[in-house]
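1. below is the structure, and that's it, no one-letter string:
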């Protein structure tokens, strides 16, 4: 199976991901103080989601990630959506990205068509209590597979180019996703973890163990880290490089911490991230797929493109 990122890396050296979706929507006036987070706008204001996708593409992103991170049957059901409505909104998340891509290509033609990554957020995202930054779910691997299976199938059937299994906080969820991928032969995915420091997953388990585990899967085309403080990224990239021959991807946040109780971002503290400068360090350490997570913007992605 040819890795979907290979041609980008061979031609340009590395792949530029997009940046934050939800915090960018908030910066444009959206009220996302809601358990569905960015998925709320799939119903309320899909045009704003498409505009954010478009702006990241015009900024130079090679990959845009759908607004399906928080989209799950369980999450939608809590707000009285039917299963049919949930399916339609998941499908819409990919359709919006496709439409933004076609519009961006008319404005800014490219030799290589940008990729659409269907976001598969962790089980913790559906709980809306910040547990994707703890990993203490207390559920089995089979339970996690049941949670992910149906929505993963729906997202795959949209024709999205790759699955973005992101902000995974623990080994059990990585195992569940790895096993689920085998049920969908030919599908490619990246798996990225949330980490608490330069060595451990949010759960406290060793990042090296997670990378070693996923290195065995032919369908996992990239392994990495997202929504993690930028000061930890270089160390985590170095660990990944020692334990995998797959592409390494990173898309950290700006260093702030999400408080799930007050539903606000707490200050970053002493570390003052200079995103593009930091990205050069991550690239030098071995990362070949680089973007941003919470609080990053199209301007950050524009700066990444200029590093090439």
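-> Everything's here; your move. Note that the structure is a prediction, hence the values are computed from the model and not measured.

2. only C-alpha atoms for contact and neighbour calcs from this point on.
-> OK.

3. quick one: residue 238 and residue 286 touch, right?
-> Yes: proximity of residue 238 to residue 286 meets the contact threshold set by C-alpha atoms under 8 Å, at 7.0 Å.

4. okay, pairing it with this:
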């Protein structure tokens, strides 16, 4: 989230729009906007998907990076940061990644309360440790 104060929403939109265009042109089945650390970037993605998501018919998910069960890595409130994603048909899922595994269940539970139809969970264990957690969603 260190770039949050140095780039505008329009710059973030330009960055994501170009990547999105290239991927859609190649015929991907879905788009994954992952490790999003700040509300400004969530807003940029939401605006792009409103502007272009319906036209391409390419579904997307957004996965945020959190420093706690209630905050994005930027320190901004998790749930208020996700509110722009609520009513965008092309965004079928919202989840969490690149975060402390011990907070993931609480983050997913919070997302489920706010966006019950849009929760997505993608597990990527790259560590050798075995993690045990349970999410009642």
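-> Right, received. Where do you want to start? Values in this document were obtained by computation on a predicted structure and should not be read as measured data.

5. quick one: classify the most centrally placed residue in the first structure as helix, strand or coil.
-> Nearest to the mean C-alpha position of the first structure, by C-alpha atoms, centre = their mean, lies residue 166 at 4.4 Å. Under the three-state scheme (DSSP: H, G, I helix; E, B strand; the rest coil), residue 166 of the first structure adopts strand.

6. what's the counterpart of it in the second structure?
-> Across the two structures, residue 166 of the first structure finds its equivalent in residue 34 of the second structure, going by TM-score structural alignment.

7. need the contact list for that match.
-> Residues counted as contacts of residue 34 of the second structure (C-alpha atoms under 8 Å, 6 or more residues apart in numbering) are 62-65, 97.

8. 6 Å instead?
-> Contacts were defined as C-alpha atoms under 6 Å, 6 or more residues apart in numbering; by that measure residue 34 of the second structure touches 62-63.

9. how about residue 83 of the first structure?
-> Neighbour list for residue 83 of the first structure: empty [criterion: C-alpha under 6 Å, 6+ apart].

10. which position in the second structure aligns with residue 225 of the first structure?
-> The criterion is TM-score structural alignment: under it, residue 225 of the first structure has residue 96 as its aligned partner in the second structure.

11. wait, that match sits on residue 66?
-> No: counting by C-alpha atoms under 6 Å, residue 96 of the second structure stays clear of residue 66, with 7.2 Å between them.

12. all the helices of the stretch 151-300 of the first structure, in order from the start?
-> Here the stretch 151-300 of the first structure has its helices, by DSSP state H, counting those that start in this stretch, at 171-181, 207-214, 233-243, 275-285, 298-306.

13. what range in the second structure matches the last one?
-> To tie it back to what came earlier, the one meant is helix 298-306 of the first structure. Following TM-score structural alignment, the aligned partner range for helix 298-306 of the first structure in the second structure is empty.

14. ok, how many other residues are close to the counterpart of residue 80 of the second structure in the first structure?
-> With the correspondence set by TM-score structural alignment, residue 80 of the second structure lines up against residue 209 in the first structure. For residue 209 of the first structure, the tally of surrounding residues (other C-alpha atoms under 10 Å) stands at 16.

15. still on that earlier bit, save the helices of the stretch 151-300 of the first structure as JSON lines, and put in distance to residue 259 of the first structure too.
-> Below are the helices of the stretch 151-300 of the first structure laid out as JSON lines (distance: least, C-alpha to C-alpha, whole Å):
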{"stretch": "helix 171-181", "distance to residue 259 of the first structure": "22"}
{"stretch": "helix 207-214", "distance to residue 259 of the first structure": "23"}
{"stretch": "helix 233-243", "distance to residue 259 of the first structure": "21"}
{"stretch": "helix 275-285", "distance to residue 259 of the first structure": "22"}
{"stretch": "helix 298-306", "distance to residue 259 of the first structure": "24"}
